[in-house]
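Trainee: sequence plus predicted model, see below.
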Amino acid sequence: MFKFNIENETSPLQAVILGTANSNGPTPKLSECYDPKSMEHVKAGTYPKEVDMIKEMDEVSEVFKKHNVTVYRPTIIENYNQIFSRDIGFVIEDKFIRANILPDRDREIHAIDHILKTFNSDCIFELPEEAHVEGGDVMPWGDYIFVGTYSGDDYPDYITARTNMDAVMALQELFPDKMVKSFELRKSNTDAKNNALHLDCCFQPIGTNKAIIHKNGFLVEKEYQFLVDLFGKENIFEITKEEMYNMNSNVFSISPEVIISEKNFTRLNSWLRAQGFNVEEVNYSEIAKQEGLLRCSTLPLIRE
């Protein structure tokens, strides 16, 4: 039996679930899209092709293998989008939490049952039904668990609002020794440039003390300021609205020194290298058309 272990976002990675684009299904109808960016590309006729997305994900798999990371893949469900494995669950400490995700996507979680069976079943948890949560909103970081949320009365009106305050409270109960810090995110069903689908779409810690952030992704300025104060302005890379739209904060850390990033993120990648990071550049621009990138398509199970 393996043991789950995730204390933060960047410790050396040992095992990860990478989603799959195989048998991704046809281009969805507008009514079947879960986010405004996918809608944009459906309307424009530029929605990504399965063959291109498979190629991009294989590229990431090769980077993991290069760094001696064990890569698990979901069981393929025919004609079903299984790219964004981060949404379906997450690990904090030695616990795996199954996410309560959009009902249309609940088959995804069962496609990783064969992987979870190799871990201790006593460490697999599910939050109460009313606690909506997706892994893109949850970030363990030392004493903190950062959680992106939306608590407006119009929460049910937003298909882009994925994690609620019930989940924040449930996580605090499950991890009483941690400080669960929530952040209100800007939501839009129709405008991808004004929509932070998850916390990792506008913020991510990297290295041991640095972060990537986009101020406008946060609804409450003092919550954004909390992160600036915590990491220090000199340790933060501020991304523009266009860079957030292109998912610049959604890179992925293999270790405190090694980051997988999209090759078109030229400004970010130059800054990362100037900070001493080893940047593994990959092609991921087709995946990005669905408002998700590298962190969204990976579910870390074990870090050192």
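Mentor: The structure has been received and is ready for your questions. This structure is a prediction, so every number in the text was calculated from the model and none was measured.
Trainee: alpha carbons only for contacts and neighbour counts from here, please
Mentor: OK.
Trainee: residues contacting the spatially closest residue to L18 that is not a sequence neighbour?
Mentor: Nearest residue to L18 in three dimensions, chain neighbours excluded: T298, at 4.7 Å (C-alpha to C-alpha, 6 or more residues apart in numbering). The contact partners of T298, by C-alpha atoms under 8 Å, 6 or more residues apart in numbering, come to V16, I17, L18, G19, F84, S85, R86.
Trainee: among those residues, give me the pair with the biggest separation.
Mentor: Greatest spacing in the contacts of T298, by C-alpha to C-alpha: V16 and F84 (12.7 Å).
Trainee: neighbour count for the two, which is higher?
Mentor: Using other C-alpha atoms under 10 Å, the more surrounded residue of V16 and F84 is F84, with 25 against 21.
Trainee: how many neighbours does the nearest residue to that one once chain neighbours are set aside have?
Mentor: Leaving aside its chain neighbours, F84 sits nearest to S297 (4.1 Å; criterion: C-alpha to C-alpha, 6+ apart). Using other C-alpha under 10 Å, S297 has 23 other residues around it.
Trainee: test my guess that S297 contacts G89.
Mentor: No. With contact defined as C-alpha atoms under 8 Å, S297 and G89 do not form a contacting pair (11.5 Å).
Trainee: and the end-to-end length of stretch 69-82?
Mentor: Start-to-end span of stretch 69-82 (C-alpha to C-alpha, to the nearest Å) is 21 Å.
Trainee: tell me which residues of it come out buried.
Mentor: Using 16 or more other C-alpha atoms under 10 Å as the test for burial, stretch 69-82 gives V69, V71, Y72, R73, P74, T75, I76, I77, Y80, N81, Q82.
Trainee: report how many residues lie close to the residue nearest to the first one when sequence neighbours are not counted.
Mentor: When you say that, I think you mean V69. Take V69 and drop its neighbours on the chain: the residue closest to it by C-alpha to C-alpha, 6+ apart is Q14, 4.9 Å away. The local packing of Q14 (other C-alpha under 10 Å) involves 19 other residues.
Trainee: next one: R273
Mentor: Neighbour count for R273, taken as other C-alpha under 10 Å: 12.
Trainee: tell me where the stretch 151-300 of the chain has strands.
Mentor: Using DSSP state E, counting those that start in this stretch, the strands found in the stretch 151-300 of the chain span residues 179-184, 203-206, 210-213, 236-238, 252-253, 258-262, 278-282, 298-303.
Trainee: out of the ones you listed, flag the one nearest K222.
Mentor: In terms of C-alpha to C-alpha, the element of these nearest to K222 is strand 179-184, at 9.6 Å.
Trainee: contacts for that closest one, please.
Mentor: With contacts defined as C-alpha under 8 Å, 6+ apart, strand 179-184 is touched by 143-151, 168, 171-172, 199, 218-220, 223-224.
Trainee: one more structure, for comparison:
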Amino acid sequence: MYSFQPNCWSEHDELKVVILCAPSKLDVPDLTIAENVGWSATVNHVKAMENFMELKTTLENVGVMVIDYSKELPNDVETVSEQLINRYFIRDLACVLGNSIFLGEAGSSLRRPEYPHAHSLLEKWFPEKFNKQPSTALECGDVMILNKDAVLINLGMRTTLEAVESIKERIFQEGFSEIAIIDLPRRSDTLHLDMNCNVANANLVIAKNFMRYFPVQVFTAQTSRFEMTEQFLNHHGFDVYWLEKYNTIPDINFINLDPETLLISKQATKKQFTNHPQLQKKNLIEIEVSELEKGGGGIRCMTLPLVRK
């Protein structure tokens, strides 16, 4: 169906193709419902759609091809899908590592229906690039490409060691030489790896300062060792910009549009970017996604890159 092939070797190269998903048609009208579904506040569907269209239009305006998978669903699942309130957090469902699509497995029953919906489309579009699901829960917000050599994966509330072990060999087969596993606190504000750190430049990672105390287990195809998080990142050419104060979702959950441009939330603490010498010359594109952020995720959570060049 599509002429391109999935290709992602970093978090910062130019974004060419991305999957999004429009928010569901349901409001979250009161705080009791919001609390029970794990959201931080009430959400109005009309405002959420306005946020989504701003995200989609902004990406298209800078030359990114956008695929809204909600428009590709067959009729027999569309009725269920349009009522799944978390479905726009597309990042968790799959990820492209190298030239292959690696599938996620839901770590929450509330999100379980989304995964086969998205996976069936990916299998139809890219049958030769399609990898089977891991053995147990793995949500791809816990997976981050550092560069062509290294991938960082978090074992948290939604990702298990067994799942990582079941896909580890296939990641090495793609050409990555090291996989580092970190085990971060299991809380709503540390739900996935990309709520704790993010790649902001070819040689810079932004991270919450508590992560400096955590070791990582580093696997190669033949060996295993332990390093501290900063040591591992330095080993792969990254300085770490440790944040002592932060607003978790908007300050950390952003995406790179290209090596010079970051797409950030209007709710982000802008001085977090402008105060750092490696980020001062970055082009910051700010968009309004505050209604969508109430669901517990940010811009990175809402985007699934298929091609970066």
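Mentor: Looks like it came in fine. Since the model is a prediction, treat every value here as computed from it, not as a measurement.
Trainee: re the thing from before, which of the contacts of T298 of the first structure map to contacts in the second structure?
Mentor: Comparing the contacts of T298 of the first structure with the second structure on both residues aligned by TM-score structural alignment, their matches' C-alpha atoms under 8 Å, the contacts found in both are V16, I17, L18, F84, S85, R86.
Trainee: verify the contact between the second one and P74 for me.
Mentor: Yes. Taking contacts as C-alpha under 8 Å, I17 of the first structure lies within contact range of P74: 7.4 Å.
Trainee: after the top helix by length along the first structure comes which helix or strand?
Mentor: Ranked by residue count and defined by DSSP state H, the top helix of the first structure is helix 50-66. Downstream of helix 50-66 of the first structure, the next assigned helix or strand under DSSP states H and E is strand 70-72.
Trainee: how close does the next helix or strand after that following strand sit to the second structure?
Mentor: Next helix or strand after strand 70-72 of the first structure toward the C-terminus (DSSP H and E): strand 89-92. Superposed on the second structure, strand 89-92 of the first structure shows a mean distance of 0.7 Å to its aligned residues (mean C-alpha distance after the TM-score superposition for the first structure).
Trainee: what comes into contact with strand 89-92 of the first structure?
Mentor: Contacts of strand 89-92 of the first structure (C-alpha under 8 Å, 6+ apart): 4-7, 96-99, 109, 134-135, 138, 140, 299-301.
Trainee: which residues of the second structure does that strand align to?
Mentor: The counterpart of strand 89-92 of the first structure in the second structure, using TM-score structural alignment, spans residues 94-97.
Trainee: quick one: contacts for the spatially closest residue to P28 of the first structure that is not a sequence neighbour?
Mentor: Excluding the flanking residues, the one nearest P28 of the first structure by C-alpha to C-alpha, 6+ apart is V42, at 7.3 Å. Shown in contact with V42 of the first structure (C-alpha under 8 Å, 6+ apart): T27, P28, K29, L30.
Trainee: now swap in I302 of the first structure and tell me
Mentor: K3, F4, N5, I6, L13, Q14, A15, V16.
Trainee: ok, and the most crowded of those residues?
Mentor: Most surrounded of the contacts of I302 of the first structure: other C-alpha under 10 Å gives I6, at 25 neighbours.
Trainee: alignment lookup: that one to the second structure.
Mentor: That one, I6 of the first structure, aligns with C8 by TM-score structural alignment.
Trainee: what's the separation between that match and P215 of the second structure?
Mentor: From C8 of the second structure to P215 of the second structure the distance is 26 Å (C-alpha to C-alpha).
Trainee: contacting residues for R273 of the first structure?
Mentor: Contacts of R273 of the first structure (C-alpha under 8 Å, 6+ apart): V279.
Trainee: quick check: it vs S249 of the first structure, distance?
Mentor: 15 Å.
Trainee: neighbours of Y150 of the first structure, just the number please.
Mentor: By other C-alpha under 10 Å, neighbour count at Y150 of the first structure equals 22.
Trainee: how about it, what does it touch?
Mentor: A161, R162, T163, N164, M165, F183, E184, L185, R186, K187.
Trainee: now those: which count as buried?
Mentor: Looks like those have A161, R162, T163, N164, M165, F183, E184, L185, R186, K187 buried, using 16+ other C-alpha under 10 Å.
Trainee: residue ranges of the helices in the stretch 1-150 of the second structure, please?
Mentor: Here the stretch 1-150 of the second structure has its helices, by DSSP state H, counting those that start in this stretch, at 31-36, 45-61, 75-81, 114-125.
Trainee: among these, which comes closest to G298 of the second structure?
Mentor: helix 45-61 (11.1 Å).
Trainee: okay, and that closest one goes to which residues in the first structure?
Mentor: Mapped onto the first structure using TM-score structural alignment, helix 45-61 of the second structure spans residues 50-66.
Trainee: now that stretch on the second structure. Mean distance?
Mentor: Counting by mean C-alpha distance after the TM-score superposition for the first structure, stretch 50-66 of the first structure comes out at 1.2 Å.
Trainee: in that stretch, what's buried?
Mentor: E50, D52, M53, I54, E56, M57, V60, S61, V63, F64.
Trainee: do the same with stretch 121-140 of the second structure
Mentor: 122, 125-126, 129-131, 133-134, 136-140.
Trainee: would CSV of those with distance to V289 of the second structure be doable?
Mentor: What follows is those, written out as CSV (distance: C-alpha to C-alpha, whole Å):
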residue, distance to V289 of the second structure
L122, 26
W125, 29
F126, 30
K129, 32
F130, 31
N131, 32
Q133, 30
P134, 31
T136, 31
A137, 28
L138, 26
E139, 22
C140, 21
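Trainee: what is the nearest of those residues to Y246 of the second structure?
Mentor: Distances from Y246 of the second structure to those, taken by C-alpha to C-alpha, are shortest for C140, at 22.7 Å.
Trainee: residues contacting the one in the first structure that sits across from that closest one in the alignment?
Mentor: Taking TM-score structural alignment, C140 of the second structure has G135 as its aligned residue in the first structure. G135 of the first structure sits next to R86, D87, I88, G89, F90, A99 when contact means C-alpha under 8 Å, 6+ apart.
Trainee: for G135 of the first structure, give its distance to R162 of the first structure.
Mentor: On the measure of C-alpha to C-alpha, G135 of the first structure and R162 of the first structure end up 10 Å apart.
Trainee: before we move on, what about G207 of the first structure?
Mentor: Distance from G207 of the first structure to R162 of the first structure, by C-alpha to C-alpha: 27 Å.
Trainee: then R273 of the first structure?
Mentor: The spacing between R273 of the first structure and R162 of the first structure, counted by C-alpha to C-alpha, is 33 Å.
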